[in-house]
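Undergrad: Could you work out the structure for the sequence below:
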Amino acid sequence: MAIDIGISEGDRKSIADGLSNLLSDTYVLYLKTHNFHWNVTGPSFRTLHLMFEEQYNELALAVDSIAERIRALGFPAPGTYAFYAEHSSIKETQGVPSAEEMIKLLVDGQEAVVRTARSLFPLTDKVSDEPTADLLTQRMQVHEKTAWMLRSLLPQ
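TA: Purely as a prediction, here's the structure:
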């Protein structure tokens, strides 16, 4: 059945493509955060281990919300590691960095997700796609706050 929500198929496709990039960033950040949760060591182990767990749990819920919005727009949600690796602005981290480096890498990842989300606003504004704009706003709030909290753990 055709989708008639007041946004053309071409515009819905462009938004879905942008959301697919956001989904890719979010999933790669989820994997990185989960990896760091498992492998963090040092005097801040417990604090970081628990904080990273909270963050990857939040990211797991976020990927579902983003994928469901792509589906609501009428397009398949990507779900492969290959797609995510190709479309994410966040790169994998090789090896096991120090706890401080983990924090820095996660700040970079959180901010990358914000930039990807922010880049979709011109199109969502143009076509009055408030549901997507709302999702983007919510994601940006979470990622900006998380980046701030992580940054606060670093030496000044």
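
Undergrad: contacts and neighbour counts: CA atoms only from here.
TA: Fine.

Undergrad: which element is the residue nearest to the spatial centre of the chain on?
TA: Among the residues of the chain, the one closest to the centroid is residue 26, at 2.5 Å (CA atoms, centre = their mean). Using DSSP states H and E, residue 26 sits in helix 9-39.

Undergrad: One more, so I can put them side by side:
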Amino acid sequence: MADVAPNLKTPTDLNRNDTRTVAEALNIALADCFALYLKTKNFHWHVSGPHFRDYHLMFDDQATQILGITDAIGERVRKTSQTTLRSIGDISRRQTIVDNDRDYVSPDEMLAELREDNLKLIAVFRDARERAEEANDTATSSIVDDWIDQAEERAWFLFETARKG
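TA: Sure thing, here's the model as predicted:
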């Protein structure tokens, strides 16, 4: 990550080198949130079958929740005097969640893939929280706990929805 342009520096009492590592982790989380948001919307638009309505609505709810935290992540990065994502290309260079461009994905595969992706996102959030704690950035550490909880709930709902019998 390059140094922050002078006119983008914001006041903070946190060590800028420490916040740089936190910002790097948050930017990966942000890229993964955008990737997961788009995948969830993709599945929302393309789900079919006997559980269409339930899955369609659940995927939409989950996509809305994921998109809802993106602004908080970006703003948290800026509050620590760092910079965040700038483009789709920037997202693609940082994301760890793999896109799904297949023409058809079965509903069972959708549920499983989104569950696994939410679990990956939890790991990314935990890494960001650890870095924040090392940097004495309690505000970031605290807010990341909420994002972990939300992703755990999404993974749980996807798991329970996929259960048979």
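
Undergrad: ok, back up a step: show me what the helix holding residue 26 of structure 1 packs onto, helices and strands only.
TA: Here helix 9-39 of structure 1 touches helix 45-72, helix 81-87, helix 99-119, helix 121-126, going by 3 or more CA pairs under 8 Å, 6 or more residues apart in numbering; DSSP states H and E.

Undergrad: mind listing what the alignment partner in structure 1 of residue 100 of structure 2 touches?
TA: Superposed on structure 1 with TM-score structural alignment, residue 100 of structure 2 falls opposite residue 93. Applying CA atoms under 8 Å, 6 or more residues apart in numbering to residue 93 of structure 1 gives the contacts residue 32.

Undergrad: Repeat the analysis, applying 7 Å as the threshold.
TA: By CA atoms under 7 Å, 6 or more residues apart in numbering, residue 93 of structure 1 lies in contact with nothing.

Undergrad: Tell me the secondary structure at it.
TA: For residue 93 of structure 1, the secondary-structure state derived from DSSP: H, G, I helix; E, B strand; the rest coil is coil.

Undergrad: Show me what the residue nearest to the centre of structure 1 lines up with in structure 2.
TA: Taking TM-score structural alignment, residue 26 of structure 1 has residue 33 as its aligned residue in structure 2.

Undergrad: And the residue lying closest to its match once chain neighbours are set aside, how far from residue 129 of structure 2?
TA: In space, and not counting its chain neighbours, residue 33 of structure 2 is closest to residue 66: 6.2 Å by CA to CA, 6 or more residues apart in numbering. Going from residue 66 of structure 2 to residue 129 of structure 2 by CA to CA, to the nearest Å gives 18 Å.

Undergrad: still on that earlier bit, settle this for me: the match of residue 26 of structure 1 is touching residue 65, isn't it.
TA: No: judged on CA atoms under 7 Å, residue 33 of structure 2 makes no contact with residue 65 at a distance of 10.0 Å.

Undergrad: Quick one: map residue 140 of structure 1 onto structure 2.
TA: Using TM-score structural alignment, residue 140 of structure 1 pairs with residue 148 in structure 2.
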